[in-house]
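Engineer: curious how this folds, go ahead:
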Amino acid sequence: MDEVEIVVAHSERVTLRLGDVFLKVDADQARIDLEVEAMAAAPVPTPEILWRTPPVLAIAALPGTALGRLGAPSTASPAAWAAAGAAVRTLHEASVPHWPGRRRRDPDELAAELDRECELLVANGVLPADLVTRNRRIAEAAIRPWTPVFTHGDLQVDHVFVDGDEVTGIIDWSEASPGDALFDLATLTLGHEEHLGDVLAGYGTDVDVDLVRAWWSLRSLLGVRWLVEHGFDAFAPGCEVDVLRSRM
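Structural biologist: Model prediction:
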């Protein structure tokens, strides 16, 4: 081991990499409890838990590389993206665990949060009003009743690891909960619209693509302000603001 790599760091949690070991330091121990339980229940490959000493969780690195990164073209094959879709389908078809997981907002709560965020984005000059208004109209389609499934809850493209065309594991389960299947699919393909067809081919069932796109707008509108406040660049090429602009 030559160095300590800071994978992600903000006021809520820090993830460090030391060689083949990841150390997650989390201020919310309930979130770590959920992550451990979710990995044990998930019917897809997950990292090995090496040890836990609150507030630190140590997990082993997965073989292979991340499926992609937000803001950069993915070098993974279409077959690897399809394999990711198949893994997500396996997760969604599993029985929802007995634990409630991270509580998800119901449609009314989502609508109220969308109202607040859109007002703040415009009032604080974070985004232009026409961009917010257009995406808000698109996002509203995602706010509807859904049948809950076992969702990862934060299935960003760099949370899925592949080796060749095979999924070797999925990381970061602290947001797992019964939720909307299309939210996972939208999170996985956010900023990688060109691979949506590959993911859906692997997922293997009819999916309302317009609702996936609605979740792209909804997730981005709800996330931009948090990202900016926590030191992340939502305005970087290919990231959340570009996703919103692509809907215009």
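
Engineer: from here on, just use CA atoms for contacts and neighbour counts.
Structural biologist: Will do.

Engineer: next up, the contacts around residue 134.
Structural biologist: If a contact means C-alpha atoms under 8 Å, 6 or more residues apart in numbering, then residue 134 has 247-248 as its contacts.

Engineer: let's see this one next to it:
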Amino acid sequence: MRCAGVVVPAILAGVDEVQIVVAHSERATLRVGDIFLKVDSNQANLEVEVEAMALAPVPTPRILWHNPPALALAAVPGTALGVLGKPSPASPAAWAAAGAAIRQLHEAPLPPWPGRRVDDVRTRLDTECEWLITNAVLPEALVIRNREIAETALRPYTPAFTHGDLQITHVFTENEALTAIIDWSEAGQDDPLWDLATLTLGHEDRLPHLLAGYGQDVDHEVIRAWWSLRSLSAARWLLEHGFDPNTPGCEFDVLRARM
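Structural biologist: Next up is the predicted model:
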């Protein structure tokens, strides 16, 4: 079998249905039976994902094959903690189990590749805020207030092994135990509170449950700052790739909640 120039092993033969999980100009993820096929325009993303999963001390998907620019992963057991914009159906114990696993990741040895620089994050944030105001995407006062809050996150920190894109749909549990964390292409050395903020974005009521497993020695103001920063920085990308940050419970509501 061949797909967009990619040689596809016979393990995919005979499958009746292909489900598009996500697709945009940069990457696509397809579900083919019990296999997830990821195709990325940037091969470095898949290389990071493969290496990060090998290093991470938490459950990750099983790699079936890696044939650039595609990566095939086995489906993981359990269900995601939830989706952005809807209440999480997972129990407090399931959130605590996720917190304990994330703490284990953050205490693991650092991956060998470097992480983001605070100055680069600040520059991108300012660029995105200017775009939001210039194009009247959001009220200027809303952007300015959240930019002020976001500054709290832009401080010196001790880097940890982070997932980097720990969205609520990327953490799976079953019977109140963590079964897998998926999508590791943005893993690296970064602020551990970035992971905690990403997971609880739009689910602020779940932060106490997450910290019950992770541990309480975190600065809640920094997590709130990351909520603002992520929502401001991601808005343009989401809009340009067919996602709506103005959906109830999503990024724009997160920004409005800070006012």
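
Engineer: overlay them and tell me the TM-score.
Structural biologist: The TM-score (TM-score structural alignment, normalised by the length of structure 1) is 0.96; 245 aligned residues with a C-alpha RMSD of 1.0 Å.

Engineer: any idea how far apart the tips of stretch 140-158 of structure 2 sit?
Structural biologist: Distance between the boundary residues of stretch 140-158 of structure 2 (C-alpha to C-alpha, to the nearest Å) amounts to 33 Å.

Engineer: over to stretch 175-191 of structure 1?
Structural biologist: The first and final residues of stretch 175-191 of structure 1 sit 20 Å from each other (C-alpha to C-alpha).

Engineer: which part of structure 2 lines up with it?
Structural biologist: Mapping stretch 175-191 of structure 1 onto structure 2 (TM-score structural alignment) gives residues 186-202.

Engineer: and if you look at stretch 32-51 of structure 1?
Structural biologist: Counterpart in structure 2 of stretch 32-51 of structure 1, with TM-score structural alignment as the criterion, is residues 46-65.

Engineer: list the contacts of the matching stretch.
Structural biologist: 40, 69-76, 101-102, 104-105, 108, 111, 178-188.

Engineer: and the contacts of the match of stretch 175-191 of structure 1?
Structural biologist: Applying C-alpha under 8 Å, 6+ apart, the contact partners of stretch 186-202 of structure 2 are 45, 48-49, 52, 84-85, 106, 110-111, 113-116, 157-168, 206-207, 218, 222-224, 226-227, 230, 249-251, 253-254.

Engineer: report the buried members of the residues you listed.
Structural biologist: Buried members of the contacts of stretch 186-202 of structure 2, scored by 16 or more other C-alpha atoms under 10 Å, are 45, 48-49, 52, 84-85, 106, 110-111, 115, 159-168, 206-207, 222-224, 226-227, 230, 249-251, 253-254.

Engineer: circling back to that earlier point, in strands, which of the contacts of stretch 186-202 of structure 2 fall?
Structural biologist: Counting by DSSP state E, the members of the contacts of stretch 186-202 of structure 2 that fall within strands are 160-162.

Engineer: as JSON lines, the residues you listed with distance to residue 127 of structure 2 would be great.
Structural biologist: Putting these into JSON lines (distance: C-alpha to C-alpha, whole Å) gives the following:
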{"residue": "160", "distance to residue 127 of structure 2": "26"}
{"residue": "161", "distance to residue 127 of structure 2": "27"}
{"residue": "162", "distance to residue 127 of structure 2": "25"}
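
Engineer: buried ones only from the contacts of stretch 46-65 of structure 2, please, as a PyMOL command.
Structural biologist: Typed into PyMOL, the next command selects the buried ones out of the contacts of stretch 46-65 of structure 2 (criterion: 16+ other C-alpha under 10 Å):
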select buried, resi 40+69+70+71+72+73+74+75+76+101+102+105+108+111+178+179+180+181+182+183+184+185+186+187+188
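
Engineer: any idea how far residue 253 of structure 2 is from the residue nearest the centre of structure 2?
Structural biologist: In structure 2, the C-alpha nearest the mean C-alpha coordinate belongs to residue 165, at 2.3 Å (C-alpha atoms, centre = their mean). Separation of residue 165 of structure 2 from residue 253 of structure 2 (C-alpha to C-alpha) stands at 20 Å.

Engineer: same deal with residue 68 of structure 2?
Structural biologist: In this structure, residue 68 of structure 2 lies at 38 Å from residue 253 of structure 2, with C-alpha to C-alpha as the measure.

Engineer: thinking again about what came up before, gap between the two ends of the match of stretch 32-51 of structure 1?
Structural biologist: End to end - C-alpha to C-alpha - stretch 46-65 of structure 2 spans 12 Å.

Engineer: ok, now stretch 140-156 of structure 1?
Structural biologist: Across its full length, stretch 140-156 of structure 1 reaches 22 Å end to end, with C-alpha to C-alpha as the criterion.

Engineer: chain center to that stretch: distance?
Structural biologist: Counting by C-alpha atoms, centre = their mean, to the nearest Å, stretch 140-156 of structure 1 is centred 11 Å from the centre of its parent chain.

Engineer: in structure 2, what stretch matches it?
Structural biologist: Counting by TM-score structural alignment, stretch 140-156 of structure 1 falls onto residues 151-167 of structure 2.

Engineer: how about the strands in the stretch 51-200 of structure 2?
Structural biologist: With DSSP state E, counting those that start in this stretch as the definition, the stretch 51-200 of structure 2 shows strands at residue ranges 63-67, 70-74, 79-80, 160-162, 171-174, 177-181, 188-190.

Engineer: in a markdown table, list those strands along with distance to residue 33 of structure 2.
Structural biologist: A markdown table is the format used below for the strands of the stretch 51-200 of structure 2 (distance: least, C-alpha to C-alpha, whole Å):
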| stretch | distance to residue 33 of structure 2 |
| --- | --- |
| strand 63-67 | 13 |
| strand 70-74 | 10 |
| strand 79-80 | 16 |
| strand 160-162 | 30 |
| strand 171-174 | 18 |
| strand 177-181 | 18 |
| strand 188-190 | 30 |
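
Engineer: what residues of the match of stretch 32-51 of structure 1 count as buried?
Structural biologist: Neighbour counts over stretch 46-65 of structure 2 (16+ other C-alpha under 10 Å) mark 46-50, 52-53, 56-58, 60-63 as buried.

Engineer: quick check: residue 48 of structure 2 vs residue 38 of structure 2, distance?
Structural biologist: Noted for residue 48 of structure 2: a distance of 13 Å to residue 38 of structure 2, by C-alpha to C-alpha.
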